[in-house]
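A.B. asks: fold the following.
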Amino acid sequence: MLFTMRVTMLSDWHIGLGQSKGDVDAIVQRDRDGLPYIPGKTLTGILRDSCELAALGLDNGNEKGVWSQWVDFLFGTQPALEEGAIESSPQPAIISLRSAHFPDSLKNALSVNTKVKDAIAFIKPGISIDNDTGCAKTDFLRFEEMIRKGAILDAKDCQINYPADISDDDKKRVEALLLAGAKLTERIGGKRRRGAGKCKIEFLKVKNDNYLDYLSQTPSSPPVYQEINPPVTFQYPEIKESDWYILPLEITAKSPLIINSRTVGNVVETLDYIPGKYILRNLHRKLGQWLNISQAISEESLVITNATVSSKNQPSRPVPFCLFADKLKGGLDKGNVYNRLVEDNPKDLQLKGIRGGYVGEVTHNHLPIYRKVAINVYTHNTIEDELQRPSSDVGGVYSYSAIAPKTTFRAEIRLKSDLFNHLSNQKKEWWKNLEGSYSIGQSKKDDYGTIKVTIAQQPQLHQGKIQLDNNNLSVWLLSDLLLRDKRLNPTADLNILKETLEKTLGVTLEEKQKIIRQRRTESWQVRWGLSRPSLVGIQAGSCIVYEVTEGELDINQLSQIQMSGIGERRVEGYGQMCFNDPLLTMELSKLTPSVTEVDTSNDNVNVNLIKNNDSSFEYARIIEREAWREAIQQQALDLASDRQTRKQYLGLEIQGEESKPPMTQLGALRSVVSKLQSQNDKQQVTNWIKALESVPNRKEKWVGDSLKLIRSLINDERKIWEYLHLPKDLNITHNAETELKMQLWAEAIRTFIDAMIRAHKRDWEKTQ
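C.D. replies: Below you'll find the predicted structure:
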């Protein structure tokens, strides 16, 4: 069941990043659009806490009551908090809450209005109280970034994945518990016990008017979660042909992706590609009704390649280790690149190996396009229930490195022709069933792991393009290669690779050159939270050159190896390689860099003003008004800094050591102007001017046209805006300029006159 979770912030709020910036000690988290948001982990944690509170009350204080079991059924069990032995396997959560962001209309309007975007936040000073003295600690003044109240944020694509055998009453019971938790959630984020973070949570498309009736009844225990596996009711085809069909996939990261590589301290590192095993699970779900995927794997008739960053709408390949560049002025994006397999090391240059990144196809004139995957770091914490703050006992503070959202990857599903024909007979255009949004990787039930899979083009029959290079065979590993020795131990021994190639190709090989590295990949059991055996093999990007001493190479056999791979776990993308690629066989030092791909996704953004009926209109007007106030203050200070401008607009001047008019009169003017709250109050200022003009000894203190200028400023409502001349990019809502000029007219007058008098006083005091 898909639904949207709406969070309305009723007070100023702070969802911290755990970092400082400049003079600000604590800044808020922002998404890739530069706007504050509420992470899915925060929503999940605060909502679970409220549901546990509701369940504790419904169970009359029994922490192991039946309603508490329903909380575990909804949010999943927590094996890390168990004190004794775990009797049953941990149960995953059936609810998935995504991050809450501002509406698209507000994002679009703020994408080019940076001054209004800056007005979303303000800086709040704070102190710390000494527990012994009860006074503020010395040297402990801090500044925190706060977000203005009134924000409405939507967490879209939230879902509850009900088991197939759950009853309608149990579904209503789950929704009732969820609604009760939302009602009990009053505050969210940092400083919520000191007035910040007051909120209201609603579930759109989740309607259960009688949820109190379901809560008043004691339910039975929740059903046991079971993985849904589609039944297989057909006979698997006999594989006879060796031709391969290729189905290209385009995978777009809709949220940050954590593809677990290893854990260092409290930092979880990610891979910069998506292994084929993450796509395999969805093949079981989407194609399992027509094909026995497990049998296809055992028959070696199905392969899913790793998804690498897209380069000209094609899968990119890991940089081969044979590429070296000038240490100071070289690189695939700069030139001065050397292929150490065919080029000698220049005597006058110091070379450095190009490590990391991916390349596209090479041409005879240009180096291949070089791509690197953007990796961001996100910090989180685990709250201990008793302390209500992060604690190392339950995890404390930790960080995830993740692939940046909107990164596009390319992968291939390879099927033998008999298997492809079988699927086509079962359903025409079966591949369209693979399209859609999925969740993969670590922490995929909240902030991370959402991808969109689309079919780049229809399946095509593979056509081999391998070129023979006399008796040489250049091997480039496109993915990690997993091999085992005679004792079935994991190994990175190149002799095992040579023997495997010789056996498959029917030739005798002699190793001539090699540039390889080994890699150890950690694996993880998500449900239990325990590690799996490490995968040790030869790293992608390794290069080996062989000479054929006996026999002849067969292009068809080489093409088969390129399709199916070598070694273990080939169906998941391991063991992929290519032969005699131009990038390994040609000289590169004279080639020039390719033109880099330019991201034009944010160019020519069509910004529409937010209309009154939009849900984000009220908050947009709040931050828009604050942006106007900031602009009014800035323009007033700029104008007041010039002595000639003060004389031109208000008739203020300094003659010798005297202020004209005197400071007493200016103080009276500032006092009467401070009472100006709207356009209806202008009569108070004009009456004061009339009373002043009726007293000759007071009138003569206002030299020149001072009183005339002030009267004109008050009576002519357009005059102040002509003086301030505010920037044009302050409007994001419909009819904003007209309405805000009316609302802020009195404030603009007060700010303008106050700035003028203060600047005049400072200059006058310098003459004393």
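
A.B. asks: going forward, measure contacts and count neighbours with C-alpha atoms only.
C.D. replies: Fine.

A.B. asks: surely residue 711 is in contact with residue 684?
C.D. replies: No: Residue 711 is beyond contact range of residue 684, at 11.3 Å (criterion: Cα atoms under 8 Å).

A.B. asks: of these two, which one has the most company?
C.D. replies: Between residue 711 and residue 684, counting by other Cα atoms under 10 Å, residue 711 is the more crowded of the two (17 against 13).

A.B. asks: in what helix or strand does the more buried one lie?
C.D. replies: Element membership for residue 711 (DSSP states H and E) is helix 706-715.

A.B. asks: which residues touch the helix or strand that that helix is followed by?
C.D. replies: Using DSSP H and E, the next helix or strand after helix 706-715 towards the C-terminus is helix 719-724. Here helix 719-724 makes contact (Cα atoms under 8 Å, 6 or more residues apart in numbering) with 632, 635, 636, 639, 712, 713, 745, 748, 749.

A.B. asks: part of a strand, is residue 223?
C.D. replies: No: Residue 223 is assigned coil when assessed by DSSP: H, G, I helix; E, B strand; the rest coil, not a strand.

A.B. asks: now it. Nearest residue, chain neighbours left out?
C.D. replies: The spatially closest residue to residue 223, leaving aside those adjacent along the chain, is residue 166, at 7.1 Å (Cα to Cα, 6 or more residues apart in numbering).

A.B. asks: and the one you found, helix, strand or coil?
C.D. replies: Going by three-state DSSP: residue 166 is coil.

A.B. asks: I figured it was touching residue 224, is that so?
C.D. replies: No: with contacts counted by Cα under 8 Å, residue 166 stays clear of residue 224, the gap being 9.7 Å.

A.B. asks: strands of the stretch 601-750 of the chain, start to end?
C.D. replies: Assigned by DSSP state E, counting those that start in this stretch, the strands in the stretch 601-750 of the chain fall at 653-655, 658-660.

A.B. asks: second input sequence below; structure requested for side-by-side comparison:
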Amino acid sequence: MPLKLNQLLSDVRESRKIKITVIVDTGICIGDSGTSGTPTDKMILRDGAERLVIPASTIKGRLRHECEIIARAKKYVICESPKAENMCPQLNSLSELERKQIETDDTGNCIVCQIFGSPKSPARVMFNDLICEDEFATEMRGGISINRRRRAVEDAKLFRLETSKHGAGIKFSGEIELPDRIHDEHRQLIISGLKRINTLGNRTSAGVGWLRIEYEEVGGRGKAEGERRKGELKTNSEIRNPKSEIRPEYQAVETSQLQIVVTLHSPLAVGGRKPAGRIVEIIPYIPGGLLRGAVAKELLELGAHDDNCNENECDFCTLFLSNEQAIFHNCYPFSGLSRRCRGDTEATNLLDNRTLVLPATAVSCEDNSGFLEYDKNGHPMVDDFNDSHGVFDTLINRLIAEEQLNENNDLPLLYAPNCPVCGGCVEPFQGFYSAVPSWEGLGVGGKYKSENIGTRILSRIPINRSRKVAEEDLLYHLSVLNHVTKSGADALLRNSQATAQTTPLVAKPSPKESPDEVGSGDSIGVFRTRLIGSVTVPKRLAKDLTEVLKHRIHNLGGGSARGLGRVKIDVIPEDNNPQSSTQSAVFKNRLDAFNRKIAEAERKFQALGKTTAIDGTYFTVDLHSDAILYDASGWQPTTILTAEMLQKATNCDAQVELLRSYARYTYCNGWNAAWGMLKETEVITQMGSVFVFKTKNIEAWYEPLRKLELYGIGERRGEGFGQLKICDEFHLRTRDEFIT
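C.D. replies: Take a look at the predicted model:
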């Protein structure tokens, strides 16, 4: 019988690590080609905080090459990298005899692929970027090609190379993480490979990039290899179909909600759609399914589940396979942590300042879109020359206007809002937003701002093992979330909507800063990017899941073996028990405020002409994440939440009517590690969609709607789909009040 989570977690020790220090004896250049407007053809690589960096992919690729040389010298038969068809498990480049002689493990990988991974299996060893924490100047090196026949300078062959300063003794520091699945034979091969590395980067034959590597092994072992389950995620015959997710038996389980803060320590690769070309479309948040998969993988490696377990006694089954399973909500960007959160002590200040999704009914000026900006006294700067003219919601006024038309009134009035600043046209405004906290000395309380994450594009190229140059046709690009962001007084006072691009950085890193603060200036600093989300979990497992999130999850997303996706997760306990009277009162007040605003708008329209009073109580269902919806029969996918679907999802038969829907749709799939195959492609209703309902028996709907808000709607809710909010406060920010 599997162990309980608290027993497993109490027996886990710190994993082994190899701390690496690279001491550069000459100038070094590791980077991409220069861009137009720069005086160099090849620029040295820097991270988002402008620090010199040796990418984890560089050290991993070079170390793999050295380990391949050593393994062949030791008479191991290994695959031929870097082309996928020649690597494990295909081995197209090996003869039949060599394939029989190759020593593989149960995953079908040779000794090198067991360490560094293959197209089929992930790497067991995790590499981190090597960072130069000190500030060093760089220099330009010129070069020229020589015509071999004329023995003179070749025309149009002058080039410039940016390198670190020669003889400065620059040190780059990082680490390699060795999980318990790494045997001593693997460790010895890694150490031997490190000893062979004496150059890195470009133009090493011309004296650039010569270095020394010092290393230190730290950390203890966890459980012995034979005492734990192996780390591969095998197909479980008991895993249910995604369409049999959480059932609406909410009252059966006492739950807690854990608020989580994810801090990025390296760029994060979150896969998305690939519409065209070689670059995958980035998702500007962390999906709940990504966090859920990381937790499940870690628990399986700890031996928390097997195929013969009793589901009623297995904590893993409770968290992931039962009707009581945990719901991992999406994590959205949140800049309010920049200066206020220095750890867990002040993180509780953020419980009421979360990132929310703008509804589909939100609009902004077509020419100057974005939230208003403020002066130093906290007053909005509203003029024709300002970059942002504000954001407001159109739902309530549009709803009343259309309802009056439906009543066949002789009211020649169409609702067509315009910009309240310049009078221009408005257009839908999408994205995330949050409340601006009342920062000391700024007086900007009660305002709103956009929340965005900068993105970067990383280029990578495998190296041909025989020619030691770039392999043809294997260049690829990674679109990643930037792990640093700009913040400070200026960022709070100027909050226009930003496009998805790398945030410009103006401050150099300082070793005296807080670990959360990469660097700072007088009014602008560079801080680590943070995202905020939550997990709804059975109350008896809340403490154990907190331990897993805080102390066991260190990587998310793709490319973790190449230094991407390093994260730190903080957990803030928050009791959101469905039986909480406080939560019930807050929910009812929000719904009442929405209907008071509708009544106010109705009185304004009545002043314009003869109208008919509208009876009933209104409420909205606002999607704060993508939702996978099926019609009332449960078979046909749909993008509209109908009254019948709402009644079925809440187990409430009280009268309700769907009045309006503002919905967008797209498609999604994904990879299921447990099945080892792609997930089914689903039609999804996009986040921000709004559905307006009316009922004459609102008392019967209070509790069902409140529980629906806690648990979500639709399929695959455990992965973050179907998050919603009833009567989002943003709908109260009409054009008349002009949201700021």
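
A.B. asks: TM between them?
C.D. replies: Comparison of the two superposed chains (TM-score structural alignment, normalised by the length of structure 2) gives a TM-score of 0.65, and 532 aligned residues with a Cα RMSD of 3.5 Å.

A.B. asks: about what we covered before: ok, now how distant is the residue nearest to residue 223 of structure 1 from residue 226 of structure 1?
C.D. replies: Applying Cα to Cα, to the nearest Å, the value for residue 166 of structure 1 to residue 226 of structure 1 is 11 Å.

A.B. asks: what's the one helix or strand residue 485 of structure 2 maps to packed up against?
C.D. replies: Under the criterion of DSSP H and E, residue 485 of structure 2 resides in strand 484-488. Using 3 or more Cα pairs under 8 Å, 6 or more residues apart in numbering; DSSP states H and E as the contact test, the elements touching strand 484-488 of structure 2 are strand 524-528.

A.B. asks: which one of residue 166 and residue 224 of structure 1 has more residues nearby?
C.D. replies: residue 166 (13 against 10).

A.B. asks: so which of the strands of the stretch 601-750 of structure 1 is nearest residue 530 of structure 1?
C.D. replies: strand 653-655 (77.9 Å; Cα to Cα).

A.B. asks: tell me the buried residues in the closest one?
C.D. replies: 653, 654 (16 or more other Cα atoms under 10 Å).

A.B. asks: who does it touch, helix- and strand-wise?
C.D. replies: On a contact count with 3+ Cα pairs under 8 Å, 6+ apart, strand 653-655 of structure 1 meets helix 643-650, strand 658-660.

A.B. asks: 7 Å instead?
C.D. replies: Helices and strands in packing contact with strand 653-655 of structure 1 are listed as strand 658-660; criterion 3 or more Cα pairs under 7 Å, 6 or more residues apart in numbering; DSSP states H and E.

A.B. asks: what does the strand it packs on correspond to over in structure 2?
C.D. replies: Using TM-score structural alignment, none of the residues of structure 2 align to strand 658-660 of structure 1.

A.B. asks: which bit of structure 2 covers the longest helix along structure 1?
C.D. replies: Of all the segments assigned as helix in structure 1 under DSSP state H, the longest by residue count is helix 617-640. Following TM-score structural alignment, helix 617-640 of structure 1 has no partner segment in structure 2.

A.B. asks: of the strands of the stretch 601-750 of structure 1, which is nearest residue 251 of structure 1?
C.D. replies: Comparison of these against residue 251 of structure 1 by Cα to Cα identifies strand 653-655 as nearest, at 68.4 Å.

A.B. asks: contacts for that closest one, please.
C.D. replies: 647, 659, 660, 764 (Cα atoms under 7 Å, 6 or more residues apart in numbering).

A.B. asks: pull the most distant pair out of those residues.
C.D. replies: Of all pairs in these, the most separated under Cα to Cα is 647 and 764 at 13.4 Å.

A.B. asks: list residues touching both of these two?
C.D. replies: Joint contacts of residue 647 of structure 1 and residue 764 (Cα under 7 Å, 6+ apart) do not exist.

A.B. asks: output the residue interval of structure 1 matched by the helix or strand that comes right after the strand holding residue 485 of structure 2.
C.D. replies: Next along the chain after strand 484-488 of structure 2, taking DSSP H and E as the criterion, comes helix 489-493. Per TM-score structural alignment, helix 489-493 of structure 2 has no counterpart in structure 1.
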